[in-house]
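[1] Prediction below, plus the sequence it came from.
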Amino acid sequence: MIYPDSVYTARMNEQQKAWFYAEYERARKDEIAGVLFAVFLGSFGIHHFYLGRNGLGLTYLLLSWTGIPCFLGWIEAFFMPARVREYNVAIASLISSHILAGPGMPVQNGSMPVASI
């Protein structure tokens, strides 16, 4: 398992660090899984759904009958490791800011704050 840079946990006590690592492990995505989804299920947009890019995933799903998303999935397989790393950095930052904000911050799904994108 690869943990994020210590910059996210620098101002945390041990209990907060434990909470951070537990939440991060639950929310992080795997690079190999992303590549495999792009190669084998890219024509259905599964690799986009995996990273929460539901609009692109739905577009690929709707256009899957054309064969174009299959070709694009193979190409995107080369970019998936970087995209997964970007996703994991964003998640680590979100979790860290939630933990450092303390109690009273609004949460979604019981553990993660609502991301404003």
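    Thanks, I have the structure now. Numbers count the residues shown, from 1 in each chain.
[2] hey, let's count contacts and neighbours off CA atoms from now on
    Will do.
[3] This structure: helices as residue ranges?
    14-27, 31-41, 46-50, 54-62, 68-76, 80-101 (DSSP state H).
[4] before we go on, here's another structure to hold up against the first:
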Amino acid sequence: MTERELVLAKTGGHCAYCGCHLTLKTMQEDHVIPLRRGDKGDKSHLDVLSNKMPACRSCNYYKSDMTLDQFRERMDLMIQNLERNSTVKALLRYGKIAFTRGPVEFYFEKLQKESTHDD
């Protein structure tokens, strides 16, 4: 298996963050600890399989060079910004959309919980 195939296999062919289905062609490799966050100088210790997760284009774009906790916070901010929008307010009032409250749990975290319960 290539390293790229191993990254995709980590989550059974799904985005590590939102859980959408991915292929080798549609997958982007995300560094959980972003390369830009590492010590100045050699960052090869971050460019390893254990620090890579499969991501869809959208999640990789939104996560950018954030840590997982910063990415979670960004999701909460996105909801707060949407709630200020008058169209979104109307859709909420009419029950056409709803926001899920609570902490963001990424797909790979759900998989880890499931595998812990299976043991």
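    Thanks, I have the structure now. This structure is a prediction, so every number in the text was calculated from the model and none was measured.
[5] Please state their TM-score.
    After superposition, the two chains reach a TM-score of 0.27 (TM-score structural alignment, normalised by the length of structure 1), with 59 aligned residues with a C-alpha RMSD of 4.7 Å.
[6] which of the helices of structure 1 is buried the deepest?
    helix 46-50 (a mean of 22; mean count of other C-alpha atoms under 10 Å).
[7] How about residues contacting that one?
    The contact list for helix 46-50 of structure 1 (C-alpha atoms under 8 Å, 6 or more residues apart in numbering) reads 34-35, 37-38, 41, 54, 56-57.
[8] now do 6 Å
    Applying C-alpha atoms under 6 Å, 6 or more residues apart in numbering, the contact partners of helix 46-50 of structure 1 are 34, 37-38, 57.
[9] cool, stretch 72-82 of structure 1 as well?
    31, 34-35, 38-39, 42.
[10] do stretch 74-83 of structure 2 as well
    Residues from elsewhere that reach stretch 74-83 of structure 2, judged by C-alpha under 6 Å, 6+ apart: none at all.
[11] how about 7 Å then?
    By C-alpha atoms under 7 Å, 6 or more residues apart in numbering, the surrounding residues in contact with stretch 74-83 of structure 2 are 88-89.
[12] what's the single longest helix in structure 2?
    helix 68-83.
[13] Buried residues in that helix, which are they?
    Under the neighbour-count criterion of 16 or more other C-alpha atoms under 10 Å, helix 68-83 of structure 2 has 71-72 buried.
[14] which residues touch the residue lying closest to residue 31 of structure 2 once chain neighbours are set aside?
    Nearest non-adjacent residue to residue 31 of structure 2, counting by C-alpha to C-alpha, 6 or more residues apart in numbering: residue 52, 4.6 Å away. By C-alpha under 7 Å, 6+ apart, the residues touching residue 52 of structure 2 are 7, 29-32.
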